[in-house]
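Student: any chance you can model this:
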Amino acid sequence: MDELPVVVVGAGPAGLAAAAQAVARGLPVVVLEAGPSAGTGVREWHHVRLFSRWGEVVAPAAEELLAPTGWRIPDAGSCPTGAEWAESYLQPLADVLGDRVRYGARVVGVSRHGWDRSVDRARDTEPLSVRVVTADGEERILARAVIDASGTWSAPNPLGGDGLPALGETAAADRITHRVPDLTDPAVRRRYAGRRIALAGSGHSALTALVAFAELAEQHPDTHVQWLLRRGAVGTTFGGGDADQLPARGALGMRAAQAVRAGRITTVTGFRTARVDRTDDGRVVLSSFGDRRLGPVDEVVALTGFRPDLSWLSEVRLDLDPTLQAPRELAPLIDPNVHSCGTVHPHGARELAQPEPGLFLVGMKSYGRAPTFLALTGYEQTRSVVAAIAGDRDAADRVELVLPETGVCGGAGLVDAPGDDAGGCCGPAEPLVVGTRPSAAG
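Tutor: Model (predicted):
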């Protein structure tokens, strides 16, 4: 199998970083991207500015691969938009990788070549088989290893507070979006200006939307937002402010808090949507599991997070945490009910590997339903995983992470009861170096 390629699923930040690592180690690699270009998912939120700086969103191996072309980091201290990240980094990196990257190649299944998941025989000797659909039809690619870096962008969580679409949510889909609206687009701006909007979510996407809607309301005073939180109190939703070591992330929270104080945003806590009903004039009314009603509103923006699509991995053996749907060994290290201050412990190939030999989940996909994933984490994951595939176990186990503190303690936001989110406990932020894990024996 040494002559077979490493197959990477997804030409996003983590997938292209994995490919760059493979090239650096002289491994054959194929990147399969369902979209027409590098960073297809990133381009869909092109108008959103990252809170990580350029120097934190470029993989070291990728920078080395790009250097001979004359490429340089645009401005290490500034924060790119999604469009800038895709156009100024991801696409040039994919171009350098050349025909190793295949566009319009959708992976629809992975299996052990010639065997389904119930058969033990040959799982260590036969290659993995990747089923791909392209414009020309179906094909099968044999691989020495598969790195799933497909992310979670294609599978947003529903509005429903129980994890399922709320009753009537599908029928009201024309009034509901699961993306941060691009209010710089005139057509999108007209859709929301002067309207009553329900915004559900408490993460950074929701804060970004709050700020954007507040600015819209300044120009169109009839615009009003009802901000729906499933948790029982606002608590640390706005983040750590000045204590956040990513200044743009802290500033986002402070701007969102200011937007709420300005008066055109009403905060509704403890609201877990159960039902969506259409009114005679086409608007919608939301009902909670506690029989509270909200509305009618003209538009609903549901920014309630994402979940991994595991459907095309049904014929390989997975060991995932039953709560987060992340690799079982990784889950307790990233549990958002516990970790919020950059306290994610060093992890790499050993935590990301699956019972199926040669299969690894990396990037956003590896976090399952856990939020607050940083590109820095994905780049270190791919370095460790590719080292393991190459047989360099010492390098694979030498995992180092330097994570920026959020300035918030006590969990990242999956809590619901008011008393479970008492606020930040962090003092002034200091760099947190989450050490080096010793090489494992054996």
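Student: from here on, contacts and neighbour counts on C-alpha atoms
Tutor: OK.
Student: from Leu16, how far off is Val23?
Tutor: Distance, Val23 to Leu16, using CA to CA, to the nearest Å: 11 Å.
Student: so which of the two has more stuff around it?
Tutor: The neighbour comparison of Val23 against Leu16 (other CA atoms under 10 Å) goes to Leu16, with 29 against 18.
Student: which residues touch the more buried one?
Tutor: Residues in contact with Leu16 (CA atoms under 8 Å, 6 or more residues apart in numbering) are Gly10, Val31, Ala62, Leu90, Leu93, Ala94.
Student: for the closest residue to Ala86 other than its chain neighbours, which residues are in contact?
Tutor: Leaving aside its chain neighbours, Ala86 sits nearest to Gly39 (5.6 Å; criterion: CA to CA, 6 or more residues apart in numbering). Gly39 makes contact with Ala11, Gly12, Pro13, Ala86, Leu90, Gln91 under the criterion CA under 8 Å, 6+ apart.
Student: ok, of those residues, which one's closest to Gly358?
Tutor: Ala11 (19.2 Å; CA to CA).
Student: assumed that closest one was part of a strand.
Tutor: No. Applying DSSP: H, G, I helix; E, B strand; the rest coil, one finds Ala11 to be coil, outside a strand.
Student: surely Arg278 touches Ala172?
Tutor: Yes. At 7.1 Å, Arg278 counts as touching Ala172 under the criterion of CA atoms under 8 Å.
Student: can you show me the strands along the stretch 151-300 of the chain?
Tutor: Assigned strands in the stretch 151-300 of the chain, in chain order: 176-177, 196-200, 224-228, 265-268, 273-278, 284-288, 293-297, 299-302 (criterion: DSSP state E, counting those that start in this stretch).
Student: want to throw the ones you listed into TSV with distance to Val211?
Tutor: Output for these, formatted as TSV (distance: least, CA to CA, whole Å):
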stretch	distance to Val211
strand 176-177	17
strand 196-200	12
strand 224-228	11
strand 265-268	10
strand 273-278	23
strand 284-288	23
strand 293-297	19
strand 299-302	14
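Student: I have a second one here; can you model it like the first so I can compare?
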Amino acid sequence: MRRGTLAAQDGQAASGQTGDLPVVVIGAGPVGLAAAAHLAERGIDFTVLEAGDRVAASVARWGHVRVFSPYRYNIDAAARRLLEADGWSAPDADWLPTGAELIDDYLAPLAKLFGDRVRLGAEVTAISRLGYDRVRTTGRDQAPFLIRLDDGAELRARAIIDASGTYTSPNVLGASGLPAHGEHEAVVDHALPDVLGADRDRYEGKRVLVVGAGHSAATTLLALADLENTPITWAIRAGDATRTYGGGAADALPARGALGTRLRAHVASGRIQLLTGFFTHRVNATDQGVEVISRDPSGHEQTVTVDRIVSATGYRPDHSIASELRLDLDPVLGSTRALAPLIDPNQHSCGTVPAHGAAELAHPEPRYYAVGVKSYGRAPTFLMATGYEQVRSVVAAIAGDWEAARDVRLDLPETGVCSSSLAEAQEQRVGLTTGISGGLLSTPIPVTTVGGGCCG
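Tutor: From the prediction side, this is the model:
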């Protein structure tokens, strides 16, 4: 969408039937709560709907994992201003927080500022326009949004910021975007189990297969390597693991570089068996364990038999709640058409994505914006700081401040490690339902390895 059309798309934001209604934010993760902070600063009424029973419920699912970037890059500017005005003391700027620390030190205190405007256990099942299905046009722009929850309750909104993420819609284990034969009957664990903590008994002493070439796969592999008598097999579709190993000491985020360096060493030593060119085709339960069969495009087969499978093949957006809205989605990535060429993983790494905001995130449905990791569809190039700039611009647009909405800026170091072929793009990141956008993750490492970088 051209920037010049932004005001025309959202000209009804504060007028007509919708002016007295709140903005509804879907998801109480980092990006959703950042949106709430920007709305609060502008004096715009809002409600945050969180499907989980706690703030950042999806972040809590990987609470044992430490992020790549220090706190200085993980706190939204508006959120910081509100928190500091309330007497909050920021965590050590150089500390690499775990997911649990991110919640306890930052997200929970931020949500507390908003009181009952953050509603927990409020899962959105559908969004429409009051009195309008997707076909009806006349008067549509002036009609409020209608949001339906899983308990049957309904509420109205003047605008919607969807930061619900992708954590509940993981990609399948099978290649070619299709489930492997027998996949749904098998027990498959999804990314980032707590291998050294709560889930230890499920993996220790077992034969474990990890499928995926992204950082979540690397995190799990390194944790498994610390368990005794636990044979580990790592399967990727690529011909080698260079992309997963990343930039090593040259990485702009040292914690991320250390992850790849450690993983390469385990593969070289034989602690982790690497299978390349692995296209999961069939999963069979046998007396000897779970048989996983690969069949590559040429018909060549590989077979491995294990006790447990961890599928770290990434996530994809689920736009079903907005099926009655008029969305203009790129047919490849599932982002908006305007955003797609800016985030194309064939052209960009996470550090080279241009700044973008409300103009690129707008749909033909005025005042509906998907933000955070959900906005990127299947592209792996998302970072948390990108989400913060997105919601700053979107909130400015909702407020009618077109100058601020168009003035988008993002300063990210080019790391190169987020580049990937589209075929493996979904394996490169972790997308989280509550909007933690782009959690590039690492196992715990000494804080002394921290240097400059962008965001988690």
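Student: got a TM-score for the two of them?
Tutor: Put the two chains on top of each other and the TM-score (TM-score structural alignment, normalised by the length of the first structure) is 0.89; 409 aligned residues with a CA RMSD of 1.8 Å.
Student: between Arg278 and Ala172 of the first structure, what contacts are shared?
Tutor: In contact with both Arg278 of the first structure and Ala172: Val284, using CA under 8 Å, 6+ apart.
Student: what's the neighbour count on the counterpart of Ile389 of the first structure in the second structure?
Tutor: In the second structure, Ile389 of the first structure lines up with Ile398, judged by TM-score structural alignment. By the criterion of other CA under 10 Å, Ile398 of the second structure has 27 neighbours.
Student: ok, the most centrally placed residue in the first structure to Phe373 of the first structure distance?
Tutor: For the first structure, the residue nearest the mean C-alpha position is Met364 (4.3 Å; CA atoms, centre = their mean). Separation of Met364 of the first structure from Phe373 of the first structure (CA to CA): 6 Å.
Student: shared neighbours of the two, anything?
Tutor: Here Met364 of the first structure and Phe373 have no joint contacts, going by CA under 8 Å, 6+ apart.
Student: from Arg72 of the second structure, how far off is Glu84 of the second structure?
Tutor: 14 Å.
Student: who's more crowded, those two?
Tutor: Taking neighbours as other CA under 10 Å, Glu84 of the second structure and Arg72 compare with Arg72 leading, 18 against 12.
Student: wait, is the more buried one part of a strand?
Tutor: No. Counting by three-state DSSP, Arg72 of the second structure is not part of a strand but helix.
Student: could you find the closest non-adjacent residue to it?
Tutor: Of all residues not flanking Arg72 of the second structure in the chain, Ala93 sits nearest, at 4.7 Å (CA to CA, 6+ apart).
Student: that neighbour matches what in the first structure?
Tutor: Looks like Ala93 of the second structure aligns to Ala76 there (TM-score structural alignment).
Student: ok, that match touching Arg53?
Tutor: Yes. Between Ala76 of the first structure and Arg53 a contact is recorded at 6.3 Å, counting by CA under 8 Å.
Student: Tyr369 of the second structure belongs to a helix?
Tutor: No. Counting by three-state DSSP, one finds Tyr369 of the second structure to be strand, located in no helix.
Student: what does it align to in the first structure?
Tutor: Tyr369 of the second structure maps onto Phe360 in the first structure, with residues paired by TM-score structural alignment.
Student: spit out the contact partners of that match.
Tutor: Val146, Ile147, Asp148, Ala349, Leu352, Ala353, Gln354, Val385.
Student: possible to save the residues you listed as CSV with secondary structure?
Tutor: Shown next, in CSV, are these (three-state DSSP):
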residue, secondary structure
Val146, strand
Ile147, strand
Asp148, strand
Ala349, helix
Leu352, helix
Ala353, strand
Gln354, coil
Val385, helix
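Student: quick one: which of these has the most company?
Tutor: Highest neighbour count within those, by other CA under 10 Å: Val385, with 32 neighbours.
Student: which non-adjacent residue is nearest that residue?
Tutor: Nearest non-adjacent residue to Val385 of the first structure, counting by CA to CA, 6+ apart: Ala349, 4.6 Å away.
Student: what sits against the alignment partner in the second structure of that neighbour?
Tutor: Under the alignment by TM-score structural alignment, Ala349 of the first structure pairs with Ala358 in the second structure. Taking CA under 8 Å, 6+ apart, we find Ala358 of the second structure in contact with Leu6, Tyr369, Gln390, Val391, Ser393, Val394, Ala397, Ala405, Arg406.
Student: ok, now Gly205 of the second structure?
Tutor: Gly205 of the second structure neighbours (CA under 8 Å, 6+ apart): Leu227, Glu228, Asn229, Thr230, Pro231.
Student: one more: Ile293 of the second structure?
Tutor: Applying CA under 8 Å, 6+ apart, the residues near Ile293 of the second structure are Thr280, His281, Arg282, Val283, Glu301, Gln302, Thr303, Val304.
Student: and the residues you listed as TSV, adding neighbour count?
Tutor: Listed next are the contacts of Ile293 of the second structure as TSV, based on neighbours: other CA atoms under 10 Å:
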residue	neighbour count
Thr280	28
His281	22
Arg282	19
Val283	25
Glu301	15
Gln302	17
Thr303	14
Val304	15
